[in-house]
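Visitor: sequence first, predicted model second:
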Amino acid sequence: MPEPAAAAGPVSGGGGSAGAPRPEGGSVSEPLSQAAERGSATAGRVRVSGPSVPPQGAGPEVPKVPAYLRPPPPADVWQRRGPQPPGVLVRLRAASPPVIGPGTLWSVLATGLLSALLLGDGLGPNLLMVAVPAALGAFFAARSAGRRLRPWTAVWALGGLALLALPALRDAGWPVFLAVASALALGSLALHGSRSWPGVLLGSLGLFPSVAGGVRWGWRGVRARADDSRGRVRTVVRTTAVAVVLLLVFGTLFASADAAFADLLGSLTPEVSIGDSPWRVLLFALGLLGSLAAAYSAAAPVRWDGITVRPGKARSRAEWALPLIVLNLLFAAFLTLQLVVLLGGYDKVLEETGLTPSEYARQGFWQLLWATLLTLLVIALALRWAPRGEPGDRALVRGVLGVLCVLTLVVVASALRRMDLYVDSFGLTRLRISVAAVELWLGVVLVLILAAGVFGARMLPRAVVVSAAAAVLGFGLISPDGLVAEQNVQRYRSDRTVDIEYLKGLSADAVPALNELPEPLRSCALEDFQRDLTSPDAPWYATSWGESRARDILEQHPAENHGTTCHDFGRDADQREADERDGREGDGRDGDGFDPY
């Protein structure tokens, strides 16, 4: 028989009887604190019969505070923020581009090297030579991303390349600057493919947000391809090094053997010196960053068309149309007076106002130019708040704004007529031909707005950009400096007045026209050009066709030295300018004298 278990003693601080066996979980007479010390696994098996006895020294039970009444925990300033909403560019940009391909990498590298070697000596054909590999890199990146060449993309790309050809043709800096800026805008539009007004305006500046992303994209691609093709990279480096050594050795031998070959090799090879190394490094970085940004934009363009501008609250017909009808009446009254002047009342108007013909022309041109610009702003605001709910509302909008556009076209014609009168009095200058070209382009924009009212405004943003690019291209092709010089030479043949000091400040594009002046005016006008073009510093790739043609003319017919005669011409011009400032008559033609504008 099994031995009976010992009777349990009273619950106290001591242990049970000495001979009693200990249960696995401890006896009930053991203090609860010791049971807790043996671990949760052992203490969890303690069973106490009867009411629980609180430990000695314990206070009353404290009720628990609900969670919604507890104070919030202190904020942790070092805690990382949660995911932030994506920015505007992230939302508008297409999906992440694929890994940069080898064709894009080599094109980007070629762009950077050509920028460092060719762009440090000036602008000419070198700008187009640098743009070609950059365009190829963007084409390879777009093809790897699955983008196809669309008609408008081809229009923007070809237009940009045509504008970059102007530095190879013209020596004047101001049309070249306009052409380069317009080419960058068209190239950005070709990469992003925008069609709406926000897309066209912002898409022309779209390369700048892609610079940082393009650098990260290119660096990841280089690292990935370097890890996969270390052996091929070493092979390419060895092959390039051997080719360079062979070219240097045999090129030096052939150059020392034949002077003609040495001259040819020297004209074709870019001159690189240690002194301009920082400038070359900067050009390399700019070419690399620009080509990477272009390729990244081609692979993952920003969809600027996603930015929409909601139309304004439509106004009532009377509230919207009445001010524009009053404006149309004002335009009609002004143009009626202009028509009377053009038909025979010109002398009477001059007699009543006391103005000379040149003063009358100068006084009105700038005002009419500003009137044209403000009319375009009025049309844009009117379209924003015009009623458009019913067919009658849309017909009213077309009628009122169509009349305003037609009247503004007549204002443009009047402004151009005033400029023509002004040029007849004082001759053509850079500023006068520039503002006349701007006024003419504004007239083209008005014609496009009229066409949009008839055929729809879907193509209007792109049409305006095409007209602007065509205007810049045409402005450069007509050679504004050459046109200024030609007009002043013809004016000298008619009234024997010419401003030699102003003509001497034109570019080399004016040399063919100035070469037609009689002596000593010809030599006085060309002496500065001959001094600058006799010893050319720029290589062939940084020399424009206008500069080369001027150098050939001066080599065949050099300017003669007339001593102080040319100084007297300059002093006469300065004296006429001083007479104009003092209010005295200059040459006695109409009391206007010399006009610096």
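Guide: Received the coordinates, thanks.
Visitor: could you use CA atoms for every contact and neighbour count after this?
Guide: Noted.
Visitor: so which strand or helix has C566?
Guide: For C566, the element it lies in under DSSP states H and E is helix 565-582.
Visitor: in that helix, what's buried?
Guide: Under the neighbour-count criterion of 16 or more other C-alpha atoms under 10 Å, helix 565-582 has 566, 569-570, 573, 576-577, 579-580 buried.
Visitor: also this one, for the comparison:
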Amino acid sequence: MTDSTQSPDSPESSSERAASRPRYRHFRKVGYKPVPEGREPAGSEGSPEPDEGAAVSEVSDEKPVEAAEETPAKAADEPKPAEKAEEPAKVQVATATLPPPSPWQGAPRYPAPAVVHTPTPLMPWWRPPASAAPNQVLVVGLVAGLAGAFLAPPNNGIGWFLAGLFGVGAVLFHAGKPTVERALWLAAALAFLAMGFLRAAEWTFPLCVMASMLCGSIAMAGGRTVRGLVFGAVGVGLAGLRSIPWVAKGLSKRGPIGIRPFISVGVALVLLLIFGSLLAGADKAFNDFLENLVPDLEIGVYVRMGFYGAVAAFGALGACYLVAAPAEINEDAETKPGTLRLKDYGLPVGVLVLLFTGFVGTQLAVLFGGEAYVMRTAGVTFAEYARSGFWQLLWVTILTLGVIAGVARFATKKTAREQLWLRILLGSLAVLTLVIVASALSRMWFYQQAYGWTVLRLLVASCEVWLAVVYLMVIAGGITLRANWLPKAIVGTGAAFFLAVVVMNPERVVADYNVTRFEATKKIDTRYLSQLSEDAVPALIRLPEPERSCALRWLKDRNVEQDWREWNLARHNAKKSLESVAVTDVTCESTYSGER
């Protein structure tokens, strides 16, 4: 008699236990999935996958899924084949069929996958420093800011040079030994600031400050091509703005400062105030020294000091930022070849060459014909003829330089024939423009002989001389058709010419010439000469009375220096010279006859 109780190891008992398990046990693993018609649901993890194309359920190999769901007990009672009894029992999966779609319900909408756009940096060729700003950079910014706030005066004076000296010295202390090129640019920047106490003319000082900032920025940012020089001119300013998070990161690494340093500074100020007041009351000389040392501070003074200090600090931090993270401008990359063909630019440039040739021929007749030829052909005096044409020739010189630069940049230069025609046309135009520059300078010479020199005429004539040098460099670059050095040479010579003009002391030159001319012609415009600064005093004291008093009446008692920071060498020498010269109040009438 066979025992109805089966052993726990028999295959029939294991299959019965698998069939009797609740179906919802594996629902969490599989989830709610529809069962396509004729397909069996995918098993849970670890279960074997059915053969491809099989249309039977996991419960029975002979009945469809619907039958297995309707009669689970019957499917469990059926006997298993012997070969299948040895296989592991398959796990049942709870499945369901989706209801038919409703005519009132649209197709399901699924959210589109989110597309993550990586922001492109504004200047990818200028990467920020990898590390935070070191303590040395913070000290450099502090020194430059304090120097700019406390040393730079409202007017021109020695304080500007001292502030620049402290700023440049602090930057070089961090940057290390400069190259020869950087040292020359920094020396030019300091030389422009030195004009603040070497020259008294107030109109030159703002120009010198801007030229100093330009030279300092090019010294730290560099630049050789047009693109590099444009960035070099504003590189320190942009780097100063970019250095704000860099410096903030460096400050955050230092941790909280605490209140002890502020308490120490406060105690020092209180002690300085108490003991300084007592010592000032004890001795008048020491009191005067302190009054001259500490300027009178008002709200406007605080605003000015804050502005100067912020600009100086930003400049120093920007220079340190450029040392830590120099801009990677690929100036050696080949530019796109030009598309301007010979038949496109040949006619316009050829017309200009013919026009300039005719004008140069006329100028030769004027130069050799002299005043009689001008009066006969133009119907005006020689001086009026010179004055009326100088400014037009100056604009012709400047505009022609733009034409040459544009054609040289965009013209095709593939074949030897194109290169030859480009050299001929642009070379002829440059040579003819040089003759026009010479004509403009000759007109200015005749102009000043008739009416005398003024500062404006001297500056414009100096600009014409610089343009002549620029055209010579353009001709030299056009011979080889390679002028990568030309942009930097133009900027460098321009800065050198302006510095030479300021060093030459233009107001002194103008006054000297007009006084010498007065001694020969007895013609002088004392009204114009009285508007000059103390730079002209050494020449004006040579005038006799009453012209001397008319020219020096506004400079006799003029005093613009409020403290030691505004000390100026030219004003100091002029004041000493005027102490020994009698200047009286007279009624001044200009003895100059003629229209200026």
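Guide: Great, that's in hand. For clarity, every value in this text was computed on a predicted model and none was experimentally measured.
Visitor: does the residue nearest the centre of structure 2 count as helix, strand or coil?
Guide: The central residue of structure 2, meaning the one whose C-alpha is nearest the mean C-alpha position (C-alpha atoms, centre = their mean), is V234 at 2.3 Å. Going by DSSP: H, G, I helix; E, B strand; the rest coil, the secondary structure assigned to V234 of structure 2 is helix.
Visitor: do the same with D171 of structure 1
Guide: coil.
Visitor: how many other residues sit next to it?
Guide: Per other C-alpha atoms under 10 Å, the neighbour tally for D171 of structure 1 reads 26.
Visitor: gap between it and V132 of structure 1?
Guide: Distance of D171 of structure 1 to V132 of structure 1, computed by C-alpha to C-alpha, to the nearest Å: 21 Å.
Visitor: closest one to Q34 of structure 1 out of the buried residues of helix 565-582 of structure 1, please.
Guide: Using C-alpha to C-alpha, E577 is the member of the buried residues of helix 565-582 of structure 1 that sits closest to Q34 of structure 1, with 112.8 Å.
Visitor: which helix or strand contains the closest residue to that closest one other than its chain neighbours?
Guide: Taking C-alpha to C-alpha, 6 or more residues apart in numbering as the measure, E577 of structure 1 lies nearest to F594, with 5.4 Å between them; neighbours along the chain are not counted. When elements are assigned from DSSP H and E, F594 of structure 1 belongs to no helix and no strand.
Visitor: which element is W279 of structure 1 on?
Guide: Per DSSP H and E, W279 of structure 1 falls inside helix 277-299.
Visitor: quick one: that helix aligns where in structure 2?
Guide: Under the alignment (TM-score structural alignment), helix 277-299 of structure 1 falls on residues 302-324 in structure 2.
Visitor: centre of the chain to stretch 249-260 of structure 2, how far?
Guide: For stretch 249-260 of structure 2, the distance between its averaged C-alpha position and the chain's averaged C-alpha position is 31 Å (C-alpha atoms, centre = their mean, to the nearest Å).
Visitor: could you do stretch 423-436 of structure 1 as well?
Guide: 29 Å.
Visitor: can you check which part of structure 2 it sits on?
Guide: On structure 2, the counterpart of stretch 423-436 of structure 1 by TM-score structural alignment is residues 448-461.
Visitor: give me the contacts around the matching stretch.
Guide: Applying C-alpha atoms under 8 Å, 6 or more residues apart in numbering, the set of residues contacting stretch 448-461 of structure 2 from outside is 383, 441, 444, 501, 506-507, 510, 513-514, 517, 594-596.
Visitor: same list (those) but as TSV, adding secondary structure and neighbour count.
Guide: Listed next are the contacts of stretch 448-461 of structure 2 as TSV, based on DSSP: H, G, I helix; E, B strand; the rest coil; neighbours: other C-alpha atoms under 10 Å:
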residue	secondary structure	neighbour count
A383	helix	19
L441	helix	21
M444	helix	23
V501	helix	14
P506	helix	22
E507	helix	24
V510	helix	21
Y513	helix	16
N514	helix	23
R517	helix	17
G594	coil	8
E595	coil	7
R596	coil	13
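Visitor: give me the aligned partner of C215 of structure 2 over in structure 1.
Guide: Structural alignment (TM-score structural alignment) places C215 of structure 2 against L186 in structure 1.
Visitor: please apply the same query to R553 of structure 2.
Guide: Per TM-score structural alignment, the equivalent position to R553 of structure 2 in structure 1 is E527.
Visitor: same check on A200 of structure 2?
Guide: Under the alignment defined by TM-score structural alignment, A200 of structure 2 corresponds to D171 in structure 1.
Visitor: what's the average distance of stretch 394-412 of structure 1 to structure 2?
Guide: When structure 2 is overlaid, stretch 394-412 of structure 1 sits 2.4 Å from its aligned residues on average, using mean C-alpha distance after the TM-score superposition for structure 1.
Visitor: buried ones in that stretch, by neighbour count?
Guide: For stretch 394-412 of structure 1, burial by neighbour count (16+ other C-alpha under 10 Å) applies to 396-398, 401-412.
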